[in-house]
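*Asks:* Dropping the sequence and predicted coords here.
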Amino acid sequence: MDYTEINAETIDRWIEEGWEWGVPISHEQYAAALRGEWDMVLTPTKPVPKSWYPALSGADVLGLASGGGQQMPIFAALGANCTVLDNSPRQIESELMVARREGYQIQAIRGDMTKPLPFADASFDLIFHPVSNCYIEDVMHVWRECHRILKPGGLLMAGLDNGVNFLFDEDENEGEIRYSLPFNPLKDQRLMALLEKNDDGVQFSHTLEEQIRGQIKAGFQLVDLYEDTNGEGFLHEHGVPTFWATLARK
């Protein structure tokens, strides 16, 4: 089985177990967004600065690997024309459920971002891409495709794992480093066995060069960024940043 299909099945299981990134927003949260009371995250804890967002009324927005009914309903409440692409059937189901419940339209596509994205050149004003490319091996392909499908001047907001988490076991064991970087289970069967044992899907560490320089090489101008932590655990308690969020412009 292709590793991206393994990840889709894994995420579907996590959702059944109550995974926080698979819980759709409530009607009350949607109603609050209609009143202008909202925020969204690309990383575990820090809200995206409001200054990052363009005018959203009438904007064409793509949620890339952003299914689950958490961000797209807010974009819809703010007047955007929303499309979401996610490889998890359960995440797509949640998007469609919230859209039916709240009465807005969304184009929800089950798709694999390791493949060419099923959109024409210059289709979107904004791509919102929360932490998810840790589930794919080649992030450069994603940056090139994002650049292709954005309109001139369009924005890419991306949440990125900086790789530090891959040095440790899930419990972080008081900061004991257990693994080396890069973390690539397709090239090390011991890592694949570890991920299978923990039901973690197939995950990959990525470097600053891949994540941020990769956007620049794809043609983006880096506009802003911030760091975030895991939100809990040993590394968080010691203030160790484990994620970046970036804002880039085509």
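*Replies:* Here it is on my side, so go on. Numbering: from 1, shown residues only.
*Asks:* Please make it C-alpha for all contacts and neighbour counts, starting now.
*Replies:* Will do.
*Asks:* any chance you could map the strands in this structure?
*Replies:* Per DSSP state E, the chain carries strands over the ranges 60-64, 81-86, 106-110, 124-129, 150-161, 221-228, 243-249.
*Asks:* now for the ones you listed, which one comes closest to Leu96?
*Replies:* With C-alpha to C-alpha as the measure, strand 106-110 is the member of the strands of the chain nearest Leu96 (7.0 Å).
*Asks:* tell me the angle that closest one makes with strand 81-86.
*Replies:* On the basis of axes from the mean of the first three to the mean of the last three C-alpha atoms, to 10 degrees, strand 106-110 is oriented at 10 degrees to strand 81-86.
*Asks:* any idea of the angle strand 106-110 forms with strand 60-64?
*Replies:* Calculated by the same axes, to 10 degrees, strand 106-110 forms an angle of 30 degrees with strand 60-64.
*Asks:* which parts of strand 106-110 are buried?
*Replies:* Residues of strand 106-110 classed as buried by neighbour count (16 or more other C-alpha atoms under 10 Å): Ile106, Ala108, Ile109, Arg110.
*Asks:* Quick check: the first one touching Val98?
*Replies:* No: between Ile106 and Val98 no contact is recorded; they are 9.8 Å apart, counting by C-alpha atoms under 8 Å.
*Asks:* Which neighbouring residues are in contact with Cys146, exactly?
*Replies:* Neighbour list for Cys146: Ile127, Leu156 [criterion: C-alpha atoms under 8 Å, 6 or more residues apart in numbering].
*Asks:* and Pro185, what does it touch?
*Replies:* When contacts are counted by C-alpha under 8 Å, 6+ apart, Pro185 touches Leu191, Met192, Val202, Gln203, Phe204.
*Asks:* Adding distance to Pro47, write the strands of the chain out as TSV.
*Replies:* As requested, the strands of the chain are arranged in TSV below (distance: least, C-alpha to C-alpha, whole Å):
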stretch	distance to Pro47
strand 60-64	16
strand 81-86	20
strand 106-110	23
strand 124-129	13
strand 150-161	11
strand 221-228	10
strand 243-249	10
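*Asks:* out of those strands, nearest to Ala8?
*Replies:* With C-alpha to C-alpha as the yardstick, what comes closest out of the strands of the chain is strand 81-86 (8.9 Å).
*Asks:* so what does the closest one touch, helix or strand wise?
*Replies:* Applying 3 or more C-alpha pairs under 8 Å, 6 or more residues apart in numbering; DSSP states H and E, we find strand 81-86 packed against strand 60-64, helix 72-77, strand 106-110.
*Asks:* Make TSV out of those and add distance to Gln215.
*Replies:* Listed next are the helices and strands packed on strand 81-86 as TSV, based on distance: least, C-alpha to C-alpha, whole Å:
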stretch	distance to Gln215
strand 60-64	15
helix 72-77	23
strand 106-110	24
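*Asks:* most surrounded residue in the contacts of Pro185?
*Replies:* Compared across those, Val202 has the highest neighbour count, 25 neighbours, by other C-alpha atoms under 10 Å.
*Asks:* next, the one to line up against it:
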Amino acid sequence: MARGGHRFAQPAQEEEFKNPLKTIDRWGWLGESIYGQRVLCLASGGGRQGPLYAAAGAIVTVVDISGAQLEIDRKVAADRGLQLKTVEASMDDLSMFAPTDFDIVIHPVSTCYVPDVAPIFREVAKVLCSGGLYISQHKTPTSLQAKIKRSEQGYELTEPYYRNGPLPEVKGSRHREEGTLEYLHRWDQLVGGICQAGMVIEDLVEPIHAKKDAEPNSFEDRSMFIAPYVRIKARRIGQDKPRVEAGSLWLPGS
């Protein structure tokens, strides 16, 4: 799919590099600058996330399970004179990194491709420093439950909320990806899972893709009825252990 020019394998455009921080942080969650920050772009190969964060001054590592996606990142970085590191790995195993290796973890939509999100959140919490940010985006459960075609009543829910196994295959939908296995994750698994891993949620938004009077069955029309994505800002707490200064530890006889 990456080599075939899939929509999630399109490099960032020239216009987006003019103000990279504004491009990647439209809600202002990252502050005025991320210069020198250690950023992990998780499951986000494809020539967009990593290069833009690097262009904004961050020290960037990109993890993706697809070598072809990482290839695009390396090419974009080389063409623009940017520095970034790429690691081919699954998002639910970050054992190649040490605890507190990163200040920020950026995680675009991809949790829908794994059956269990809990291990991912635990891995993220492990590699984040205390106070570090985890910004992730997910497909909403309702969007994955609903039909892709509109009926007289709107977009009907046809998939159970409490379910096991992947969703049925789909064709002709921008809300789903053809040729992939996708899994529905409930709100308690998404929001609760992030909290249980040792992070606190500071903000949550549903990016607006709706358009009034859009063509029926279009992405924008369906988004009028169902928010397709949720974006979550969370912060790691309690990660760093207190340091004991030399000479401050009392020992018997000292």
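*Replies:* Done, it's in. All values reported here derive from a predicted model rather than from experimental measurement.
*Asks:* Need the TM-score from the superposition.
*Replies:* Overlay of the two chains. TM-score (TM-score structural alignment, normalised by the length of the first structure): 0.79; 222 aligned residues with a C-alpha RMSD of 2.5 Å.
*Asks:* sorry, back to before: tell me which of the contacts of Pro185 of the first structure you also see in the second structure.
*Replies:* On the basis of both residues aligned by TM-score structural alignment, their matches' C-alpha atoms under 8 Å, what survives of these in the second structure is Leu191, Phe204.
*Asks:* would JSON lines of the contacts of Pro185 of the first structure with distance to Glu20 of the first structure be doable?
*Replies:* Output for these, formatted as JSON lines (distance: C-alpha to C-alpha, whole Å):
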{"residue": "Leu191", "distance to Glu20 of the first structure": "25"}
{"residue": "Met192", "distance to Glu20 of the first structure": "24"}
{"residue": "Val202", "distance to Glu20 of the first structure": "19"}
{"residue": "Gln203", "distance to Glu20 of the first structure": "18"}
{"residue": "Phe204", "distance to Glu20 of the first structure": "21"}
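*Asks:* Tell me how many other residues crowd the nearest residue to Ser95 of the second structure once chain neighbours are set aside.
*Replies:* Nearest residue to Ser95 of the second structure in three dimensions, chain neighbours excluded: Glu123, at 7.9 Å (C-alpha to C-alpha, 6 or more residues apart in numbering). By the criterion of other C-alpha under 10 Å, Glu123 of the second structure has 18 neighbours.
*Asks:* if I look at Glu123 of the second structure, how far off is Gln196 of the second structure?
*Replies:* Distance, Glu123 of the second structure to Gln196 of the second structure, using C-alpha to C-alpha, to the nearest Å: 12 Å.
*Asks:* Likewise for Leu70 of the second structure?
*Replies:* According to C-alpha to C-alpha, Leu70 of the second structure and Gln196 of the second structure sit 31 Å apart.
*Asks:* out of the two, which sits in the more crowded spot?
*Replies:* Leu70 (26 against 14).
*Asks:* ok, back up a step: closest to Asn230 of the first structure out of the helices and strands packed on strand 81-86 of the first structure?
*Replies:* Proximity to Asn230 of the first structure (C-alpha to C-alpha) singles out strand 60-64 among these, at 21.3 Å.
*Asks:* Now which residue in the first structure aligns to Leu105 of the second structure?
*Replies:* Slight slip there: residue 105 of the second structure is Val, not Leu. Aligning on TM-score structural alignment places Val105 of the second structure opposite Ile127 in the first structure.
*Asks:* what residues are up against that match?
*Replies:* Ile127 of the first structure neighbours (C-alpha under 8 Å, 6+ apart): Val61, Leu62, Gly63, Leu64, Cys146, Leu150, Leu155, Leu156, Met157.
*Asks:* Among those, which one has the most neighbours?
*Replies:* Using other C-alpha under 10 Å as the neighbour criterion, Cys146 leads those with 30 neighbours.
*Asks:* What separation is there between the corresponding residue of the second structure for that one and Lys171 of the second structure?
*Replies:* Per TM-score structural alignment, the equivalent position to Cys146 of the first structure in the second structure is Val124. Counting by C-alpha to C-alpha, the gap between Val124 of the second structure and Lys171 of the second structure amounts to 32 Å.
*Asks:* My read is that Tyr183 of the second structure contacts Pro115, right?
*Replies:* Yes: using C-alpha under 8 Å, Tyr183 of the second structure is in contact with Pro115, at 5.8 Å.
*Asks:* which residues are common contacts for the two?
*Replies:* Gly165, Pro166.
*Asks:* residue contacts, the residue mapped onto Leu222 of the first structure from the second structure?
*Replies:* Alignment note (TM-score structural alignment): Leu222 of the first structure maps to Ile201 of the second structure. Ile201 of the second structure makes contact with Val191, Ile194, Cys195, Ile232, Lys233, Ala234, Arg235 under the criterion C-alpha under 8 Å, 6+ apart.
*Asks:* Show me which of those are buried.
*Replies:* For the contacts of Ile201 of the second structure, a neighbour count by 16+ other C-alpha under 10 Å gives the buried set as Ile194, Cys195, Ile232, Lys233, Ala234, Arg235.
*Asks:* so where do the helices sit in the second structure?
*Replies:* Listed from the start of the chain, the second structure has helices (DSSP state H) covering 20-24, 49-55, 67-80, 118-127, 141-145, 187-196, 219-225.
*Asks:* need those in CSV with distance to Glu14 of the second structure, can you?
*Replies:* Shown next, in CSV, are the helices of the second structure (distance: least, C-alpha to C-alpha, whole Å):
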stretch, distance to Glu14 of the second structure
helix 20-24, 10
helix 49-55, 10
helix 67-80, 10
helix 118-127, 31
helix 141-145, 32
helix 187-196, 34
helix 219-225, 26
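*Asks:* So for Ser151 of the second structure, which of the ones you listed sits nearest?
*Replies:* Closest approach to Ser151 of the second structure among the helices of the second structure (C-alpha to C-alpha): helix 219-225, 11.1 Å.
*Asks:* hang on, the earlier thing: which of the helices of the second structure is buried the deepest?
*Replies:* Of all the helices of the second structure, helix 49-55 carries the top mean neighbour count, a mean of 28, counting by mean count of other C-alpha atoms under 10 Å.
*Asks:* That helix vs the first structure, average distance?
*Replies:* Mean deviation of helix 49-55 of the second structure relative to the first structure after superposition (mean C-alpha distance after the TM-score superposition for the first structure): 1.3 Å.
*Asks:* counting contacts, what elements does that helix pack onto?
*Replies:* Applying 3+ C-alpha pairs under 8 Å, 6+ apart, we find helix 49-55 of the second structure packed against helix 20-24, strand 38-42, strand 59-64, helix 67-80, strand 84-88.
*Asks:* now it: which residue numbers in the first structure?
*Replies:* So helix 49-55 of the second structure sits over residues 71-77 in the first structure, by TM-score structural alignment.
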